[in-house]
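# pasting a predicted model and its sequence here:
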Amino acid sequence: MVDSDKFRFRFLPAPEGLSPFIDSLYTFETDVSEIDDILPAYSAQLIVYARGQATMEMPGGGTGRSSEAYFLTPLLEAAPFHLSGPVRAAGVSLTARGWAALSGMPVDEYGNRTMDAAEVLEGDLADRLTAIAPALRDGEIDAEGAAGLMAEVVRDGLKPLRPQHVQMIERTFAWLNSDLNPEIADLEKELGLSARQLQRLCRRFFGRPTKGVVTRFRAIRSATILADPNLTAELRSKVTDAYYDQAHMIHEIQRYTGRTPKRLSPDEPHLGVETLGTGGYGNIDLHAVEQGGKRPIN
């Protein structure tokens, strides 16, 4: 939990049985009138705003805007945002499997945008979500209670995925966890897919071709590790060895987190940095770098 002069931010664990679909729940409150920050490339978010508003400069152009109940679809690069406070909000961070099972929308077509709840969910589910904001605003529930109700909407909205798609998503996460630079051929072999088939599925569930998936998750994992105040010299070396040189590492981390490595541990809390905490990730083991990752990928 972060409780600073600017904001209060807390990660909550996924409810029982929902960890394949939800990375975490979270609450956010601030009494500050204006906050500007950058959100790292992140999985899909379901967010309820009881107070305040948010706007975001979306990767590739356009502006995303908050509503009382909306989805921030998967972000494929870091995105600057502006909060107009005071803000009182709760959220659900969805996994790749969770977004697919809840929305059925391919990430390469629907990523990098905001969508009202009714654009993604059927009427009753969307109505339940839109009822949460006024209840939170009027004090009928607290922010943790709001997040819990949102998780139950997610539970009720999940639709079965094809078994081969579930296998692909789960094995891709295991593969990403195996190394900072896992060999793409290993995943093709394990799944029994051609390079073209794997590219298509990676675009659908992760928004990028296979190499781009590696690059994105490597940057996020590297940033989280480098921001750890208990970082060891050995672990730092494993991260830096995953890149061709320092310039390559700085460029990649900035592209996907909005910050250079030196700015990942600011003197005062920043919301964008706090979202890189390990509490926000369920299926990616951000510290699984035992292989060292010595095969750089452009």
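It's in.
# alpha carbons only for contacts and neighbour counts from here, please
Will do.
# show me the helices in the stretch 101-250 of the chain, by range?
Listed from the start of the chain, the stretch 101-250 of the chain has helices (DSSP state H, counting those that start in this stretch) covering 107-110, 117-120, 123-130, 132-137, 143-157, 163-177, 184-191, 195-206, 210-226, 233-240, 246-257.
# okay but residue 102 is in contact with residue 157, surely?
Yes. Using Cα atoms under 8 Å, residue 102 is in contact with residue 157, at 5.7 Å.
# circling back: reformat the helices of the stretch 101-250 of the chain as CSV; add distance to residue 58.
Formatted as CSV, the entries for the helices of the stretch 101-250 of the chain read as follows, by distance: least, Cα to Cα, whole Å:
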stretch, distance to residue 58
helix 107-110, 12
helix 117-120, 18
helix 123-130, 24
helix 132-137, 24
helix 143-157, 24
helix 163-177, 25
helix 184-191, 29
helix 195-206, 17
helix 210-226, 16
helix 233-240, 28
helix 246-257, 13
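# tell me which of those is the most buried.
Between the helices of the stretch 101-250 of the chain, helix 210-226 has the highest mean count of neighbours, a mean of 22, where neighbours are mean count of other Cα atoms under 10 Å.
# indicate which one of the helices of the stretch 101-250 of the chain is closest to residue 79.
Taking Cα to Cα, helix 246-257 is the member of the helices of the stretch 101-250 of the chain nearest to residue 79, at 8.2 Å.
# return the list of helices and strands in contact with the closest one.
In this structure, helix 246-257 packs against helix 210-226, with contacts taken as 3 or more Cα pairs under 8 Å, 6 or more residues apart in numbering; DSSP states H and E.
# what's the angle from the helix it packs on to helix 195-206?
Here helix 210-226 points in a direction 50 degrees away from that of helix 195-206 (axes from the mean of the first three to the mean of the last three Cα atoms, to 10 degrees).
# for helix 210-226, give me every contacting residue.
With contact meaning Cα atoms under 8 Å, 6 or more residues apart in numbering, helix 210-226 is reached by 40-41, 76-77, 176, 180-182, 184, 198-199, 202-203, 206-207, 231, 235-236, 239, 249, 252-253, 256-257, 261, 264, 276-278, 286-287, 297.
# what's the offset of that helix from the middle of its chain?
The gap between the average C-alpha position of helix 210-226 and the chain average comes to 12 Å, counting by Cα atoms, centre = their mean, to the nearest Å.
# name the SS class of residue 70, please.
Using DSSP: H, G, I helix; E, B strand; the rest coil, the secondary structure recorded for residue 70 is strand.
# I figured it was touching residue 126, is that so?
No. The pair residue 70 / residue 126 is not scored as a contact, 9.2 Å apart, by Cα under 8 Å.
# next, show the common contact partners of the two.
Taking Cα under 8 Å, 6+ apart as the contact definition, residue 70 and residue 126 share the neighbouring residues residue 117.
# who's in contact with residue 194?
If you count contacts by Cα under 8 Å, 6+ apart, residue 194 has them with residue 188.
# try it against this one:
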Amino acid sequence: MSTASGYVTPSQIEVAQFVPPPELAPFVTQFYHFRCNQRRVRDAQPAALGHIVFYLQGKGTLRFDDGQTYWNDPVSLFGPGMAHAEFDIEGPFEDFGLAMSPLGFVALTGKPAHSFADRMVGADELFGDGITQMAFRFRVARKAGSISVREMVEQTTAFLLPFIRKVPADHIELIQTVSQWISSEFDPDVEAVFAKIDRSRSTATRLIRHYFGASPKQLMRKYRALRAATVLVDPDATPEMRARVESLFYDQPHMIREIRHFTGRTPGALDSDDTRILRVWLSKDNFRQLEAYPG
């Protein structure tokens, strides 16, 4: 395909992921560095955790499922995704970012996750001008070749640590319970999570929305669809695994609707030429980073 088409070949994508330093590990699931030399990039971003993203080169827009469109700031904060988003980027493009655990989003921002679900804001709204100044330093230094990704991880960690707020121990226990429930199976039973939490149903739902950005039923739908998509893009998936994925949904139209809602593409389109970046984020090697951090 021509570079004007928006399609991306695997050779034009570089993705590297980094384990966070131990002191940040309960709050951040991973750091990552992404680079693409394409002049124009269009693809989908699957529903995932909350992120902080530094834009080092290039510019573009992100359009959420409700039609809201955002231009990228020097550094942006995304809330937890409850639907896919479409991005349109003018490259070459490079970014550096981190994914926040449910505990991390609230501890670092001091805000309820559900109030930022499917939203993108300038990170300075929550972290002040210091994070914008750091973003500009990163951008200039990357252009000059004078800063490594490791150094950006170290500087970002040092910047974020003072923002960590204390979270009540019983809330941490609830986060762990919900995370284990989400990870327990392809199609976790919604009633099972309420049975594990020693609170009223309304209080449990309120706290789950506070940390995870959505109700248990919405979380179940999200992770069921993402896991199904991960199997469908896995070249090593067996026919039995694919059949199991199909059995998770009422029927094929239901599966198509759910996977499209959370990934931006129908099952049949997941292996098309314009979903190469989406497939990177849905790959089984990366999928564990979409999971809620277990505390």
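Here it is on my side, so go on. Not measured: the values here are computed from a predicted model.
# still on that earlier bit, find residues that contact each of residue 102 and residue 157 of the first structure.
Here residue 102 of the first structure and residue 157 have residue 121 as joint contacts, going by Cα under 8 Å, 6+ apart.
# so who does the aligned residue in the second structure for residue 191 of the first structure touch?
Correspondence of residue 191 of the first structure to the second structure, assessed by TM-score structural alignment: residue 197. By Cα under 8 Å, 6+ apart, residue 197 of the second structure lies in contact with 174, 177, 204.
# check residue 121 of the first structure too.
By Cα under 8 Å, 6+ apart, the contact set of residue 121 of the first structure is 102-103, 157.
# from residue 187 of the first structure, how far off is residue 285 of the first structure?
Taking Cα to Cα, to the nearest Å as the measure, residue 285 of the first structure falls 17 Å from residue 187 of the first structure.
# cool, residue 55 of the first structure as well?
Counting by Cα to Cα, the gap from residue 55 of the first structure to residue 187 of the first structure is 38 Å.
# now the residue nearest in space to the middle of the second structure, nearest residue through space, not along the chain?
When the second structure is reduced to its mean C-alpha position, the closest residue under Cα atoms, centre = their mean turns out to be residue 48, at 3.1 Å. Counting by Cα to Cα, 6 or more residues apart in numbering, residue 48 of the second structure lies nearest to residue 81, which is 5.0 Å off, once chain neighbours are set aside.
# what does that neighbour correspond to in the first structure?
So residue 81 of the second structure corresponds to residue 75, using TM-score structural alignment.
# you'd agree that match is up against residue 44?
Yes. With the criterion set as Cα under 8 Å, residue 75 of the first structure and residue 44 qualify as a contacting pair; they are 7.2 Å apart.
# give the aligned equivalent of residue 108 of the second structure in the first structure.
Aligned counterpart of residue 108 of the second structure in the first structure: residue 102 (TM-score structural alignment).
# what sits against that match?
Residues counted as contacts of residue 102 of the first structure (Cα under 8 Å, 6+ apart) are 121, 154, 157-159.
# can you list which of those residues carry over to the second structure?
Retained in the second structure by both residues aligned by TM-score structural alignment, their matches' Cα atoms under 8 Å are the following of the contacts of residue 102 of the first structure: 154, 157-159.
# in the second structure, what residues pair with the one helix or strand residue 29 of the first structure maps to?
Under the criterion of DSSP states H and E, residue 29 of the first structure resides in strand 22-30. The counterpart of strand 22-30 of the first structure in the second structure, counting by TM-score structural alignment, spans residues 28-36.
# any idea how far residue 178 of the second structure is from the counterpart of residue 155 of the first structure in the second structure?
With the correspondence set by TM-score structural alignment, residue 155 of the first structure lines up against residue 161 in the second structure. Distance of residue 161 of the second structure to residue 178 of the second structure, computed by Cα to Cα: 25 Å.
# check residue 45 of the second structure too.
24 Å.
# one more: residue 198 of the second structure?
In terms of Cα to Cα, residue 198 of the second structure sits 12 Å off from residue 178 of the second structure.
# what's the answer for residue 64 of the second structure, then?
For residue 64 of the second structure, the distance to residue 178 of the second structure equals 26 Å [Cα to Cα].
# do residue 263 of the second structure as well
Per Cα to Cα, residue 263 of the second structure is found 22 Å from residue 178 of the second structure.
# for residue 153 of the second structure, same thing?
Noted for residue 153 of the second structure: a distance of 28 Å to residue 178 of the second structure, by Cα to Cα.
# give me the distance between the two termini of stretch 161-174 of the second structure.
When the termini of stretch 161-174 of the second structure are compared using Cα to Cα, they are 23 Å apart.
# stretch 176-189 of the second structure now?
16 Å.
# chain center to that stretch, what's the gap?
On the basis of Cα atoms, centre = their mean, stretch 176-189 of the second structure sits 18 Å off its chain's mean C-alpha point.
# mind listing residues that contact that stretch?
Here stretch 176-189 of the second structure has contacts from 192-193, 196-197, 208, 219-220, 223-224, 227-228, 248, 291-295, using Cα under 8 Å, 6+ apart.
# picking up where we left off before, show me what the strand holding residue 29 of the first structure is packed up against.
strand 8-12, strand 79-94, helix 143-157.
# and the first one, which residues are buried?
Of the residues in strand 8-12 of the first structure, those buried under the neighbour-count criterion (16 or more other Cα atoms under 10 Å) are 8-12.
# so it matches what in the second structure?
In the comparison with the second structure, strand 8-12 of the first structure aligns to the range 14-18 (TM-score structural alignment).
# quick one: the matching stretch to the first structure mean distance?
Taking mean Cα distance after the TM-score superposition for the first structure, the mean distance separating stretch 14-18 of the second structure from the aligned residues in the first structure is 2.2 Å.
# how far off centre is that stretch?
14 Å.
# before we move on, what about stretch 200-215 of the first structure?
Between the mean C-alpha location of stretch 200-215 of the first structure and the chain-wide mean there is a distance of 15 Å, by Cα atoms, centre = their mean.
# okay, how far is it across that stretch, tip to tip?
Using Cα to Cα, the span of stretch 200-215 of the first structure from its first residue to its last is 17 Å.
# okay, and it goes to which residues in the second structure?
The alignment of stretch 200-215 of the first structure onto the second structure (TM-score structural alignment) spans residues 206-221.
# burial count for the residue mapped onto residue 265 of the second structure from the first structure?
Residue 265 of the second structure maps onto residue 259 in the first structure when the alignment is built from TM-score structural alignment. Residue 259 of the first structure is flanked by 22 other residues according to other Cα atoms under 10 Å.
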